[in-house]
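Colleague: Only the shape, not the letters, is given here:
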């Protein structure tokens, strides 16, 4: 799976990384639901740091389509709320890591 962080690049993620990223994603969703903008930024920073730590960066000279796109940390609470609302009830920004998750 290829994850793009807006303004930062792309990373190749392995399916086993979704478990950890899902925990970070849930924390982000909780902060957004609570209307906690500072907490949302902190959670989004943790999520994007997790992607960078777990994934393998795609070189700048390689062009690949992203499976997931995460916003940059300067995004507003309203924008993240809208982004979350556009996903299904079973996903946050990161697909759930279980057998029912479609291959990306």
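Modeller: Done, it's in. Since the model is a prediction, treat every value here as computed from it, not as a measurement.
Colleague: CA only for contacts and neighbour counts going forward, please
Modeller: Will do.
Colleague: quick one: the helices in this structure?
Modeller: Along the chain, counting by DSSP state H, helices occupy 18-33, 37-54, 77-85.
Colleague: Take these and lay them out in TSV including mean neighbour count and distance to residue 67.
Modeller: Listed next are the helices of the chain as TSV, based on neighbours: other CA atoms under 10 Å; distance: least, CA to CA, whole Å:
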stretch	mean neighbour count	distance to residue 67
helix 18-33	19	13
helix 37-54	19	13
helix 77-85	15	15
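Colleague: Okay, one more to line up with it:
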């Protein structure tokens, strides 16, 4: 799976990490629903950190599509809501 972090780049994430990313995605969604800004920041940073540490950066000249697009770390709640798809930020 190719995951793009806005303003940062793309990462190739192994299939073995997708379930964990979906758990972290669910935490982001729950924090958005609850309206807790601090929980939102913690869960978003955990999701981004998991992509950065578990994925491999994709070459800058790669022109293929991303399977998921994540916000940058300082994104607002409104910016994250704009990126949401029916199944969250991470497909599946």
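Modeller: Now that the structure is in, tell me what you want to look at. Since the model is a prediction, treat every value here as computed from it, not as a measurement.
Colleague: Can you tell me which of the helices of structure 1 is nearest to residue 94 of structure 1?
Modeller: helix 18-33 (6.2 Å; CA to CA).
Colleague: The closest one vs structure 2, average offset?
Modeller: When structure 2 is superposed, helix 18-33 of structure 1 averages 0.6 Å from its matched positions, counting by mean CA distance after the TM-score superposition for structure 1.
Colleague: matching residues in structure 2 for stretch 43-52 of structure 1?
Modeller: Using TM-score structural alignment, stretch 43-52 of structure 1 lines up with residues 43-52 of structure 2.
Colleague: most centrally placed residue in structure 2?
Modeller: Nearest to the mean C-alpha position of structure 2, by CA atoms, centre = their mean, lies residue 70 at 3.8 Å.
Colleague: show me the contacts for it.
Modeller: Residue 70 of structure 2 is in contact with 3, 4, 5, 6, 48, 83, 89, counting by CA atoms under 8 Å, 6 or more residues apart in numbering.
Colleague: Quick check: closest non-adjacent residue to the first one.
Modeller: Counting by CA to CA, 6 or more residues apart in numbering, residue 68 is the residue found nearest to residue 3 of structure 2 once chain neighbours are left out, at 4.8 Å.
Colleague: Please say which position in structure 1 the one you found maps to.
Modeller: Superposed on structure 1 with TM-score structural alignment, residue 68 of structure 2 falls opposite residue 68.
Colleague: Just confirm its match contacts residue 6, I think it does.
Modeller: No. Assessed by CA atoms under 8 Å, residue 68 of structure 1 is found out of contact with residue 6, at 10.4 Å.
Colleague: My read is that residue 54 of structure 1 contacts residue 15, right?
Modeller: No. With contact defined as CA under 8 Å, residue 54 of structure 1 does not reach residue 15; the gap is 10.9 Å.
Colleague: Which position in structure 1 pairs with residue 32 of structure 2?
Modeller: Match for residue 32 of structure 2 (TM-score structural alignment): residue 32.
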